[in-house]
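Student: got a predicted structure here, sequence first:
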Amino acid sequence: MMYKAFVKAVSCYYPNRTVTNEQLVSEFPEWTVEKIANKVGVHSRHIVDENETAVDLAIKAGECLFTEYSLIKREDIDFILLCTQSPDFFLPSSSCIVQAKLGLLTNCGAFDFNLGCSGYIYGLAVAKGLICGGIAKNVLLITAETYSKYLHPRDKGNRTIFGDASSATIISTDGFAEIGHFVLGTDGSGAENLIVKTGASRTPYKANDLKFDENGNPQSSDYLYMNGSEIFSFTQHNVPIIVKQTLERNGLTLNDVDLTVFHQANKYMLEFLRKKIKIPHDKFFINMAEVGNTVSSSIPIALKAAQTSNRLYGNTLLCGFGVGYSWGGCILRVIK
């Protein structure tokens, strides 16, 4: 029997604490509120408290979904996929903890996967495989990230960009958008251009090698390092190719696309890509002003915002790209 897979519901959760551009400028007076907003496209971002983790956000996103969609029952969930790069523990899997905290049945499969900005696309692909393979009927895909824990307090560049958030999506045998075909890719040769080098098995102990460059920006193996120029080079070269391949894989042209939702990296990069690929303004969705770059949660957050504002219809092209390097694209065919 052939199955189809659909996105059935999407919910999001944000930590209570926010950091505004005004607050950042008070710490970095050489910047201005306008400069941050114009270049990055972010006015404020949500940040977890010290004792708040990605698992906490994941649970909150799940609870939001069950509250928002009362017809979706906990006992109907038969698989959990949790995408995070900031798990609570090396073991057990965070998805196992989430299963128990959400009160889901024990006949529910669950596993974590470690991906960043392409994570939602990969999650949709795995969920579709589980549905079409007859392994599951209702998959709960959760993204939860707390990059703020990886940022040095003096890292003004990354602190303006990243925010913490989570999302919960039901992929099922019915829903409002059929999931089309995927294009996925990996180039691990770029791994060191976006990395936290210490803390895991390769280098378990802190390096304590903090130094500052000529512009006063911190550099340390113990915090997130992003080579902005290399990431931009990777993105501007690869994303147009991903879009072309995704359209071809789904038998579409760019004119057939009603809405484009990219990973919400930063405003400058998104506008650069939009112009390079020649996507019209009215078919390109940006939603990061109040949340920032939320890594694997950025696409579902944008999807939810597009749905709420009645922008989500027809053929919607999704594209995620970033840390790894890793990338993915797919088409959602919105049917109602």
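Tutor: Received it, and whenever you're ready, just let me know what you need. Computed from a prediction, not measured in an experiment: that's the story for all the values here.
Student: drop to CA atoms for contacts and neighbour counts, all remaining ones
Tutor: Noted.
Student: and the strands in the stretch 1-150 of the chain?
Tutor: In the stretch 1-150 of the chain, the strands defined using DSSP state E, counting those that start in this stretch lie at 6-13, 18-20, 44-46, 79-83, 109-113, 138-145.
Student: tell me the helices and strands packed up against the top helix by length along the chain.
Tutor: When the chain is parsed with DSSP state H, its longest helix is helix 228-249. Where contact means 3 or more CA pairs under 8 Å, 6 or more residues apart in numbering; DSSP states H and E, helix 228-249 is packed against strand 177-186, helix 267-277, strand 314-322, strand 326-334.
Student: in contact with the closest residue to residue 165 other than its chain neighbours, which residues?
Tutor: Spatially, and ignoring its direct neighbours in sequence, residue 165 is nearest to residue 14 (4.8 Å; CA to CA, 6 or more residues apart in numbering). For residue 14, the contact set (CA atoms under 8 Å, 6 or more residues apart in numbering) comprises 46, 57, 164, 165, 166.
Student: hmm, back to that, may I see the buried residues of the longest helix of the chain?
Tutor: Judged by neighbour count (16 or more other CA atoms under 10 Å), helix 228-249 contains these buried residues: 231, 234-236, 239-240, 242-247, 249.
Student: second structure follows, compare the two:
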Amino acid sequence: MKAIVEGVRIKGFRAVVPKERHSYLEDHSLFTEEEARKLQATIGVAERRLLPRPYMASDMCVAAAEGLLRQLDWDPASVDLLIFVSQDADYVLPVTAAVIQRRLGLPTTAAAFDVPLGCSGFAYGTWMAARLLGGSTARRALVLAGDNSARWLRPDDRATLPLFGDAGSATALEVDPEAPPIHAILGTDGSGAKHIFVKAGGKRDCLIPNEEPWSAEEHQRLYRDARLHLNGAEVFTFTLRSVPPLLRDAMEHAGVTLDDIDMIVPHQANRMMLDHIRKKIGADPARFLIDMEKFGNTSSASVPLAICHRLGDFFADGPKKLLMAGFGVGWSWGALVAEIGPIVAPTLAEMPDGFPPLEV
């Protein structure tokens, strides 16, 4: 699917990460030092940020949103749309966005809803917000994208534990008749659903015991099925097959070439995969952002996190054209080509001390 959104501008990015750091280069409980260094060279992750309980992805996103509203000097009452993009909802119901609306002090006239997408979620959420702003009376929107993926992992899973970290983000959009168009490409292939998969927790395989108390066998099954299953070989194959064409198609759709793009910001999935993608499309390393070393794969937050961590001063000398892309769980993918600026400096912050968890 292709789309063009007119008259909407991205006004700001802010990302928030937990204070707690973990590195297998220092902790040799699961890997030897030699194994950890080989892993770092392959996946590009030296350390991750881990969110402690009782906090959730929503808490990081709320902290990011509060900071971004201050940066923009926006009255919360002026925000007409809130989209919470996450695979880590606080509750089965209500939608987490409704709880966030109240916490942020947005008006009751605001539309607020959840989008349960992961790796492609930032692209989808930003496109949805831009489209809704362009086709309604709304003037301002917040897209909050974040996940606490590390909580899905088994403590003995050597394939996933070194890769995933936690982060939240906020992106602000505003109606502006003078804004250049935003070009989007989105797609889905459900044949890959089983390759990045948490089976238990939904209504089809509900975490409710069939008998009281739970049997030992049921405990074991639910423990296994409630953790992330990731087929690395299939993910790698999908990525190299689908992402280079996605990036090329996005540029063609926007009528630009690599020379016109100031920075490509892909989902931070795995450094080796991203290097392969960059080479396949012939992108200059200086214009292809790989930023996993300090945070790992942060799912829906990875694109805005990379922008906030590495591009804080990037827009200081004028607008820049970015190609931002997400891809993975689903299979699902999305790419945006947007000219960004003038804009407040993208900012990365840690979760503040004493931050109250989001509650109904």
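Tutor: Arrived safely, thanks for sending. All values reported here derive from a predicted model rather than from experimental measurement.
Student: what's the TM between chain one and chain two?
Tutor: The pair, once superposed, lands on a TM-score of 0.91 when counted by TM-score structural alignment, normalised by the length of structure 1; 326 aligned residues with a CA RMSD of 2.2 Å.
Student: just the helices in structure 2 please.
Tutor: Under DSSP H, structure 2 gives helices at 33-43, 57-72, 96-104, 121-134, 216-225, 232-254, 271-281, 302-310.
Student: out of these, which is closest to residue 323 of structure 2?
Tutor: Closest approach to residue 323 of structure 2 among these (CA to CA): helix 232-254, 7.8 Å.
Student: so where is the closest one in structure 1?
Tutor: Mapped onto structure 1 using TM-score structural alignment, helix 232-254 of structure 2 spans residues 228-250.
Student: now the matching stretch, how far from the chain's geometric center?
Tutor: 17 Å (CA atoms, centre = their mean, to the nearest Å).
Student: with stretch 163-170 of structure 2 instead?
Tutor: Using CA atoms, centre = their mean, the distance between the centre of stretch 163-170 of structure 2 and that of its chain works out at 7 Å.
Student: circling back to that earlier point, which one of the helices of structure 2 lies closest to residue 152 of structure 2?
Tutor: Nearest of the helices of structure 2 (CA to CA): helix 216-225, 10.1 Å.
Student: how distant is that closest one from the center of its chain?
Tutor: 29 Å.
Student: can you list the helices of structure 2 in a markdown table and add distance to residue 146 of structure 2?
Tutor: Converted to a markdown table, those look like this (distance: least, CA to CA, whole Å):
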| stretch | distance to residue 146 of structure 2 |
| --- | --- |
| helix 33-43 | 21 |
| helix 57-72 | 5 |
| helix 96-104 | 12 |
| helix 121-134 | 9 |
| helix 216-225 | 22 |
| helix 232-254 | 21 |
| helix 271-281 | 20 |
| helix 302-310 | 8 |
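Student: what's the closest of those helices to residue 156 of structure 2?
Tutor: Of all the helices of structure 2, helix 216-225 sits nearest to residue 156 of structure 2, with 11.5 Å by CA to CA.
Student: coming back round to it: okay, the helices and strands packed on helix 228-249 of structure 1 in CSV with mean neighbour count next?
Tutor: Output for those, formatted as CSV (neighbours: other CA atoms under 10 Å):
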stretch, mean neighbour count
strand 177-186, 20
helix 267-277, 16
strand 314-322, 24
strand 326-334, 24
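Student: minimum distance to residue 123 of structure 1: which of these has it?
Tutor: strand 326-334 (10.2 Å).
Student: what's the matching range in structure 2 for that closest one?
Tutor: Under TM-score structural alignment, the match for strand 326-334 of structure 1 is residues 332-340.
Student: returning to that earlier point: closest to residue 134 of structure 1 out of the helices and strands packed on helix 228-249 of structure 1?
Tutor: The closest of those to residue 134 of structure 1 is strand 177-186. By CA to CA, the value is 15.7 Å.
Student: quick one: residue 221 of structure 1 and residue 194 touch, right?
Tutor: No. Counting by CA atoms under 8 Å, residue 221 of structure 1 sits too far from residue 194 to count as a contact (11.2 Å).
Student: which residues does whichever residue in structure 1 pairs up with residue 116 of structure 2 contact?
Tutor: Residue 116 of structure 2 maps onto residue 114 of structure 1 when the alignment is built from TM-score structural alignment. Residues near residue 114 of structure 1 by CA under 8 Å, 6+ apart: 83, 84, 85.
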